[in-house]
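# Build the 3D model from these lines:
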Amino acid sequence: MLFILSLFALSGCDNAPESDQQEVLLQGKTMGTTFNIKVFVPQQQLPQLNLYADVTEELKKVNQSMSTYIEDSEINQFNRLPAGDVMPISSDFRAVVSESIRLGQSTKALDVTMGPLIDLWGFGPDKRPTQRPEQAELDAMLANIGVDKLVLSEQGLAKTVDGLELSFSATAKGYGIDKVAELLQSHGLTNYMVEIGGEMRISGHKPDNKPWRIAIEQPDAPPGQRKIHRVVEPGSMGVATSGDYRIFYEMDGETYTHLIDPRTGMPIKHDLVSVTVLHPSAMTADGLATALTVMGTEQAKAYAEQHNLPVYLISKTDSGLQTHASTAFKPYL
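As a prediction, this is how the structure comes out:
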């Protein structure tokens, strides 16, 4: 689960001067979470648009393609496919699986085939385990997952082992955001903020020419409270934050987080508690935020510098929270 606190108060409640731009706020539910969209529309264009219907229809298509909770969804059809069979896939599905494979190969810390591992640790639809899984069980599962067992071709998508399943929990929401952004831009709308389940994509500015501002959440806020850690101005970017500080459980004196390392099959256990990534694509930002959190502080720092990524890290130390902004992130502070 990815977290970022959108500052609608900071971004939309200033006393903006009169203009021909009408602020439109769209809200609803999608992908098991909520969406909030703020867009500025020229007054003369308003009667010609039905943005809420268009947005919800676009998100419905993405959900029908990528939700494992819809029985006849495209992803479930693939998950039931025998090894070796090639399934023709939609352009939306192809875009997400292609980027998921690329990120998996590049980071080694994001794997869209490890749904069974997530279930095994009790963070899927299955109940929480009553004891830690045996290492032999983890080893057997690790041997049968991995993006290297996916075969993407012009004809479609196939798997090389039976039982391989996809889960786009780290990329589908971001893709949904990108599709909504494309829809808005197809109507000539360039000043907007699109948020789904904490991830965002921002474009342009407010009618008073002030930039959009968003806040990174304080990861050690008391339970039930949400506090601002830092405000940034991301410009026209996708924004995603990943953290391990809200979804976890304790068993036999150990704390288990929902973020699983596909290299070990184990829930992560390190000091990195929050990662914020900026990228033109919300889908890519979404996947990278998860992967970098799994890596841990030092690996995430190195990867961000190697790939010139705008990344902001928050680590928990004995002396309190420690922050790090990559070279590419510093202009946004």
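
# rest of the way, CA atoms for contacts and neighbours
Will do.

# Going by neighbour count, list what's buried in stretch 270-282.
For stretch 270-282, burial by neighbour count (16 or more other CA atoms under 10 Å) applies to Asp271, Leu272, Val273, Ser274, Val275, Thr276, Val277, Leu278, His279, Pro280, Ser281, Ala282.

# Next: stretch 77-94.
Those would be Phe78, Asn79, Leu81, Ala83, Val86, Met87, Pro88, Ile89, Asp92, Phe93, Arg94, for stretch 77-94 by 16+ other CA under 10 Å.

# check contacts around the fifth one.
Applying CA atoms under 8 Å, 6 or more residues apart in numbering, we find Val86 in contact with Gln155, Gly156, Leu157, Ala158, Lys159.

# which one is it nearest to, not counting chain neighbours?
Ala158 (4.7 Å; CA to CA, 6 or more residues apart in numbering).

# one more, for comparison:
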Amino acid sequence: MGTTWSVRWVDAPRTDLSGCRNAIEAELDAVVAEMSTWEPASDLSRFNAAPAGTWCSLPAACFDVLAAGLDIAARSAGAFDPAAGELVDLWGFGARRRHDEAGFHPPSSQEVQAALAHGGWRALDVDAAARRVRQPGGLRLDFSGIAKGHAVDRLALRLDALGFHDHLVEVGGELRGSGMKPDGQPWWIELQRPPAGPLDEAAQTLVALHGLSVATSGDYHRHYVWNGERHSHTIDPRLGQPVTNGVVSVSVLHAEAMHADAWATALTVLGADEALRMADREELAVLLVARGPDGRLREHPSAALEALAA
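Here you go, the predicted model:
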């Protein structure tokens, strides 16, 4: 998945550490085998390469992630789209086309319009009972905005099954905490902040991950500059363009990391004002950082986050 992972848990006597690590890595390997666009043999890659009109069966977990992504796509009016893989590739952030490779150039408006015409979540036909999806032709699924969160949830459930109910799981910066540390404290974490730029509110934002997950989407994570123009890895799937709305980062708290992950991307795409309205409608605990007209970075908590801090 091109990222790192870490797991911390409160140990028990005579724990088989090697067995625990093997179980964790087996879960992560399963996510890659099902949902990686970098592995040609993955279930997602198999769907992306299927001829038009083909119905493809998906493993249960992979289908569940797709279903969650489609639900958030509908709730966010397409600000999150698990079927925007062609746009991700065109802008140089996918497996097929990289912005750091020789000969790369950003897509033309014609290429973007073509991707919008045959892609997108609304073009999918889904047979939920059989867990299968129809390839309309040229559509590419991409779970980069939700699969890390799913991996976090998957590891947390596996740890619970192994009897480790006090743990902190992290995959690529997305976290989920359960239970307590040995000193009786919850798993305290600081919400991610942009690495540079003054914030009006200088205080740290600490959150206790006690049965909670957190995911952060930020335009500072991955980007490139082309002819003096900065292109973020977060693509607005409605327009087919990298976001340029002044949102620098969005952190979302949720019971499930998968939902926190996808909502963080969707709210980044929506822009500060619409994102906060959406957060209130969905009762999401969100900390949004946006750049104001004066260039300063300001934090905007949602009503649900303020209620948690009260």
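
# about what we covered before: ok, now which ones touch whatever residue of the second structure lines up with the residue nearest to Val86 of the first structure?
Structural alignment (TM-score structural alignment) places Ala158 of the first structure against Val133 in the second structure. By CA under 8 Å, 6+ apart, the contact set of Val133 of the second structure is Trp55, Cys56, Ser57, Leu58, Leu124, Asp125, Val126, Asp127.

# still contacting in the first structure, which of those?
Counting by both residues aligned by TM-score structural alignment, their matches' CA atoms under 8 Å, the contacts of Val133 of the second structure that remain in contact in the first structure are Trp55, Cys56, Leu124, Asp125, Val126.

# Same list, those, but as CSV with distance to Ala151 of the second structure and secondary structure please.
Output for those, formatted as CSV (distance: CA to CA, whole Å; DSSP: H, G, I helix; E, B strand; the rest coil):
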residue, distance to Ala151 of the second structure, secondary structure
Trp55, 26, strand
Cys56, 22, strand
Leu124, 24, coil
Asp125, 25, strand
Val126, 23, strand
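
# now, which of the buried residues of stretch 270-282 of the first structure lie within strands?
Of those, the ones assigned to strands by DSSP state E are Leu272, Val273, Ser274, Val275, Thr276, Val277, Leu278, His279.

# Switch those residues over to a markdown table; also include distance to His187 of the first structure.
Output for these, formatted as a markdown table (distance: CA to CA, whole Å):
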| residue | distance to His187 of the first structure |
| --- | --- |
| Leu272 | 41 |
| Val273 | 39 |
| Ser274 | 35 |
| Val275 | 33 |
| Thr276 | 30 |
| Val277 | 28 |
| Leu278 | 25 |
| His279 | 23 |
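
# so Ile189 of the second structure, which of the three states?
Secondary structure state of Ile189 of the second structure, per DSSP: H, G, I helix; E, B strand; the rest coil, is strand.

# Aligned to it, what sits in the first structure?
Checking TM-score structural alignment: Ile189 of the second structure goes with Ile214.

# wait, isn't its match in contact with Glu233?
Yes. If you go by CA atoms under 8 Å, Ile214 of the first structure and Glu233 touch, sitting 6.5 Å apart.

# Tell me which helix or strand the equivalent of Cys62 of the second structure over in the first structure sits in.
Under the alignment (TM-score structural alignment), Cys62 of the second structure pairs with Phe93 of the first structure. Taking DSSP states H and E as the definition, Phe93 of the first structure sits inside helix 91-107.

# Where in the second structure does the helix or strand following that helix fall?
Next in sequence after helix 91-107 of the first structure, counting helices and strands by DSSP H and E, comes helix 115-120. Using TM-score structural alignment, the residues of the second structure aligned to helix 115-120 of the first structure are 85-90.

# what's the average distance of that stretch to the first structure?
Stretch 85-90 of the second structure, aligned to the first structure and superposed, deviates on average by 1.4 Å (mean CA distance after the TM-score superposition for the first structure).

# if we can go back for a sec, now for the buried residues of stretch 77-94 of the first structure: which two are most distant?
Ala83 and Asp92 (22.2 Å; CA to CA).

# all helices for the stretch 201-333 of the first structure, in order.
For the stretch 201-333 of the first structure, helices defined by DSSP state H, counting those that start in this stretch occupy the ranges 282-295, 297-306.

# Can you check which of those gets nearest to Pro42 of the first structure?
Using CA to CA, the helices of the stretch 201-333 of the first structure put helix 282-295 closest to Pro42 of the first structure, at 25.4 Å.
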